[in-house]
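Visitor: Sequence first, predicted model second:
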Amino acid sequence: MRHDKVRATLLMAASIVAGTLAWSGYILLLPVAFTFPVLWAFARTRLTAAVVSAGYFLAASRGLPQGVATFYSSDLWPGLLLWLCASAGFVIVHTVLWTKKTGARPRRYLLAAVLMAVPPFGIAGWAHPITAAGVLFPGWGWWGLVAATAGLMGLVTRMWPTVAIVLVGFWVWSAATWNEPKLPKSWQGVDLEMGASLGRDSSIGRHRDLIATVKDRASGEPFTIVLPESALGFWTPTVDRLWVRALKGTDATVIAGAAVVDAGGYDNMLIAISAAGAQIVYRERMPVPGSMWQPWRSLLGASGGARAQFFENPIATVADSRIASLICYEQLIVWPVLQSMLHDPDVIVAVGNGWWTKGTSIVAIQRASVEAWARLFTKPLVLSFNT
């Protein structure tokens, strides 16, 4: 009994280390997440499997309590509660599907991986080990995804040492030859440091400052400029006219985050603006659960909250390019990017408004995740974040 407790404690400690290192924001450390299925398979009881799963997920999402406290200007308790609630799905799935039968483990783990990649469990499917496929198998595309999945399944079998050695070999080779995703020609992402005021300051002065930034960036080669999530605040006819008029006489196209509000709630979206006019090119498929997406409000007869489009608008055409858009939270989960990749886009556009993540590694993790996907599918990547 004492030996089992020591074993469980060591497995939990190892899972915490794995979650911390893999999701530190350093892209080449993402494959450390492949340690999790090994530790899960080493568990001798369902309780130990639950503890290992909780240790990994809570360590991977450790920045959430502080981020929530900053966002709501509150103490840590709401963030801690959300942190624990978010881990519930991951822990439940991996606890229920754990088995002592060695032969059944690969199928069970595959099912767990699939469940954590798609709704409903995939809504909180952060820290998914499959994200590391882009580091282990850059440029392999869908075959790389298959190879990574096979590797994850192999790590829960008795052949795990051999599988691990092979994966480490791919990891070392990838690290030695690593190249950042390319920026598409004539595109540029603009990072801003406007803190919480971005999207909340709707003054004409703020819009004119952003327009000046765009024109300055577009004075050279780039003609498609990407601004962060919420950069335009609430999208209204007045804001529409202001931006379209400001771009008259230029060839620039601006893609920027905005929100459209109606009686039922709001859509978090991306707007493409040029001298010819403005159009909505993307409505967020998965807003942040809890703080933005609040489906219980409709059940209670209340309105408000961001709408989730789930599987809508995976790609859009802007400036003669087919783009896959990922807004903030969508960069941390699996199905939005894979759905977009099914349509073979020309460019991945990833934006975020991460002012509330100060002091955490959340934005770095978002960047690492989307860069890994871009490298897996060899897609040019445009990033734009506000901090």
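Guide: Ah, there it is. None of the values given here were measured: they were computed from a predicted structure. Numbers count the residues shown, from 1 in each chain.

Visitor: drop to CA atoms for contacts and neighbour counts, all remaining ones
Guide: Will do.

Visitor: quick one: the strands in the stretch 251-387 of the chain?
Guide: Ranges of strands within the stretch 251-387 of the chain are 253-262, 265-274, 277-283, 316-318, 321-327, 347-353, 381-386, based on DSSP state E, counting those that start in this stretch.

Visitor: Please identify the helix or strand for residue 150.
Guide: For residue 150, the element it lies in under DSSP states H and E is helix 142-154.

Visitor: which secondary structure elements does that helix contact?
Guide: On a contact count with 3 or more CA pairs under 8 Å, 6 or more residues apart in numbering; DSSP states H and E, helix 142-154 meets helix 105-115, helix 133-136, helix 160-176.

Visitor: So for residue 94, which of the ones you listed sits nearest?
Guide: helix 105-115 (6.1 Å; CA to CA).

Visitor: okay, pairing it with this:
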Amino acid sequence: MIRDLALPITLIGASALVGYVGWSGSALTLPVSVAFPILWSLSSSRRTAATVSAAYFLAASRGLPQGVSAFYQSDILPGMVLWLVASLGFVLVHTALWTHKLGWARPIRYVLAMVTMAVPPFGILGWAHPITAAGILFPGWGWIGLILMAAGLAALTTRYRPAAAIAFGGLWLSSAACWTSTNLDRDWQGVDLQFGSSLGRDVSLARYHALDLNISAQRHAGISVIVLPESALGFWTPTTERWWIEQLKGAGVSLVAGAAVVTDTGYDNVLIRVTPAGGEVVYRERMPVPGSMWQPWSQFTGSAGGARAQFFANPTIDMDGRRAAPLICYEQLLVWPILQSMLFDPDVIVAVGNGWWTAGTSIIAIQRASVEAWARLFDKPLVMSFNT
């Protein structure tokens, strides 16, 4: 009996450790997550595969309960419930596609699991995807690197896993030895803020003056575009637009900042571009946070107020002759938004977030690591702006 339980317990414990270390918030630890398909494929039953999958996902997303508790200013219980619910997609997919058959069955099914968790509908909860490590193992290889990464992950589920693991290990060591700082864009600059939960909620004149002072204090010479975090401008109104137009006159820069635009059924989480000539919405978030922002059930209950999901709309924005791939907050944890943007070969990746509610967790660090990995894979300059 004890011998029968030894392997499942070992696999479950190892899977939790892989999720915890791989998604610790450092880009260099992302390759640890490639051990998950090994553990999944070694499961001796569908039940074990389900538990191994749950252990990995729950460990990787461990900051969610505390973050939800802070966001809603409640006890930990709602966060625990949402944490478990969020894991269901990952667990169901990997449980349903697990097989005891050997040969080509397992790698083919794992590829199906990878694709399923990368695109909607299951991709909506596709956090902690091991393929994100492609940017660390194959920096600059682009789509070829992504294909090689997928092939390598599939190989880890076969009897050739030792060779694949050794190859991945060698690539990891090589990447770590040659590690350099992220390639920053020379014309765009992200400004980090520490305004806490008041950002986007305090729309007073004093707050806008504080934002303007932050921009002036942090602006580098030669910068043409300043990027501010998600929700930085609050609700976008004609009055807000006029105020920022006045501030930018003679400044020699354009502003890209997060805001909210009210619609008939709720609001859009957007990026606004402001110049001395005027302001305009340049990006509408493709995937707002499910539950707290995106509430698809509201159309059936008759309620309103949630953020709209654009899914595959506006994958890039054009500014001053340059094409940017925008990612707002939650999108940085997913796979399909960045890959859809990369299809259009953007010149720069722009990642913004409002993570005041993540204090004490590694969520923002994981977002940064994920975006950095994608930027390295496709060799794109990266601009980031977060509020804490």
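Guide: Noted; the coordinates are in hand. This one's a predicted model, so the numbers in the text were calculated from it and none came from an experiment.

Visitor: TM-score for these two?
Guide: After superposition, the two chains reach a TM-score (TM-score structural alignment, normalised by the length of structure 1) of 0.99; 387 aligned residues with a CA RMSD of 0.9 Å.

Visitor: circling back to that earlier point, who wins for proximity to residue 134 of structure 1 among the strands of the stretch 251-387 of structure 1?
Guide: strand 381-386 (13.5 Å).

Visitor: what separates stretch 112-127 of structure 1 from the chain centre, distance-wise?
Guide: Stretch 112-127 of structure 1 sits 12 Å away from the centroid of its parent chain (CA atoms, centre = their mean, to the nearest Å).

Visitor: List the buried residues in it.
Guide: For stretch 112-127 of structure 1, burial by neighbour count (16 or more other CA atoms under 10 Å) applies to 112-118, 121-127.

Visitor: What is the burial count for residue 285 of structure 1?
Guide: Neighbour count for residue 285 of structure 1, taken as other CA atoms under 10 Å: 24.

Visitor: residues touching the aligned partner of it in structure 2, list them.
Guide: Using TM-score structural alignment, the equivalent of residue 285 of structure 1 in structure 2 is residue 286. Going by CA atoms under 8 Å, 6 or more residues apart in numbering, residue 286 of structure 2 touches 309-314, 331, 337.

Visitor: measure residue 286 of structure 2 to residue 324 of structure 2 for me?
Guide: 15 Å (CA to CA, to the nearest Å).

Visitor: Likewise for residue 224 of structure 2?
Guide: For residue 224 of structure 2, the distance to residue 324 of structure 2 - CA to CA - is 14 Å.

Visitor: more neighbours, these two?
Guide: Per other CA under 10 Å, whichever of residue 224 of structure 2 and residue 324 has more neighbours is residue 324, with 24 against 17.

Visitor: Distance of the equivalent of that one over in structure 1 relative to residue 279 of structure 1?
Guide: In structure 1, the residue matched to residue 324 of structure 2 (TM-score structural alignment) is residue 323. According to CA to CA, residue 323 of structure 1 stands 14 Å off from residue 279 of structure 1.

Visitor: Over to residue 363 of structure 1?
Guide: For residue 363 of structure 1, the distance to residue 279 of structure 1 - CA to CA - is 28 Å.

Visitor: higher neighbour count, the two?
Guide: Ranked by neighbour count (other CA under 10 Å), residue 363 of structure 1 and residue 279 place residue 363 first, with 24 against 14.

Visitor: Pretty sure the more buried one sits against residue 354.
Guide: Yes: between residue 363 of structure 1 and residue 354 a contact is recorded at 6.3 Å, counting by CA atoms under 8 Å.

Visitor: where's residue 180 of structure 2 relative to residue 372 of structure 2, distance?
Guide: From residue 180 of structure 2 to residue 372 of structure 2 the distance is 12 Å (CA to CA).

Visitor: who has more neighbours, the two?
Guide: Legend: neighbour count by other CA under 10 Å for residue 180 of structure 2 and residue 372, higher for residue 372 (28 against 8).

Visitor: Map the more buried one onto structure 1.
Guide: Correspondence of residue 372 of structure 2 to structure 1, assessed by TM-score structural alignment: residue 371.
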